[in-house]
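Participant: this one's structure only:
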């Protein structure tokens, strides 16, 4: 299940401080299996119920980078959107995401350098209102001048 705002592009000329965009996605077993396949990260904490029960998580969890990928989806599809170039991202993982969890991913504009087309975004993901990931992204935003 994916619930998000309209996709597209917000050019640097239209980006404003405090702008936010978000999406919600339920993380499924299939998502975790596909991420393991594509990333080749087959750590049993993600894939093996019996193994995961004996870890600090007491059950299977999604890959942290799968969760972080939802931030990338908001940036690449909504704010700034299509044509955005990722320059950097910091991540701090605060809690696990489990199969079946509904993840809310949000980005917020906290700094804009119009001359260089650079935007800094505060980023986070939450489950049931509790942040599970926080960070900051730096991106190069698209511009109407380069269409």
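Facilitator: Sure thing, it's come through. The model shown is predicted, which means the values in this text are computed figures rather than measured ones.

Participant: Please make it C-alpha for all contacts and neighbour counts, starting now.
Facilitator: Noted.

Participant: sec struct for residue 60, please.
Facilitator: coil (DSSP: H, G, I helix; E, B strand; the rest coil).

Participant: let's bring in a second model and compare:
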């Protein structure tokens, strides 16, 4: 269900989260869409020879969870994603359960913009992605 928060009701400190377990199909589907078939993502034998010892998910698969946060949870309906700063902190593996959280850091009233802290953690509570987003909330 898509959140339908009103800009006036959103306060600094408000947050929203969702979780998803990353499936092998997610990695294959992203490769098909993006054209990124790097063997670190796609070839188990090659990935075994890397310092990770197994395939890692595309960083942008993980980053796409921020888009889900913006469009579905915080602020949800009628949000326009303006920008994202991010750092990939740790690799994400197929089978990891990721929890993405957006927390309101600032409201810019005259432009109806929210500045969000964006964090994604794995099932071990380790941060795998951290950043800051700017989002415009456009009412219906």
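Facilitator: The structure has been received and is ready for your questions. Quantities reported herein were computed from a predicted structural model and do not represent experimental measurements.

Participant: in structure 1, which spans are helices?
Facilitator: 29-39, 44-47, 49-53, 64-77 (DSSP state H).

Participant: buried residues in the last one?
Facilitator: Applying a neighbour-count criterion of 16 or more other Cα atoms under 10 Å, the buried positions in helix 64-77 of structure 1 are 64, 66-68, 70-77.

Participant: quick one: which of these is nearest residue 138 of structure 1?
Facilitator: Minimum distance to residue 138 of structure 1 across the buried residues of helix 64-77 of structure 1 is 10.1 Å, recorded for residue 75 (Cα to Cα).

Participant: so that closest one sits right up against residue 83, yeah?
Facilitator: No. In this structure, residue 75 of structure 1 is not within contact of residue 83 by Cα atoms under 8 Å, at 10.0 Å.

Participant: any idea which residue sits dead centre in structure 1?
Facilitator: residue 71 (1.7 Å; Cα atoms, centre = their mean).

Participant: Just give the nearest non-adjacent residue to that one, would you?
Facilitator: Among residues not flanking residue 71 of structure 1 along the chain, residue 105 sits closest, at 5.8 Å (Cα to Cα, 6 or more residues apart in numbering).
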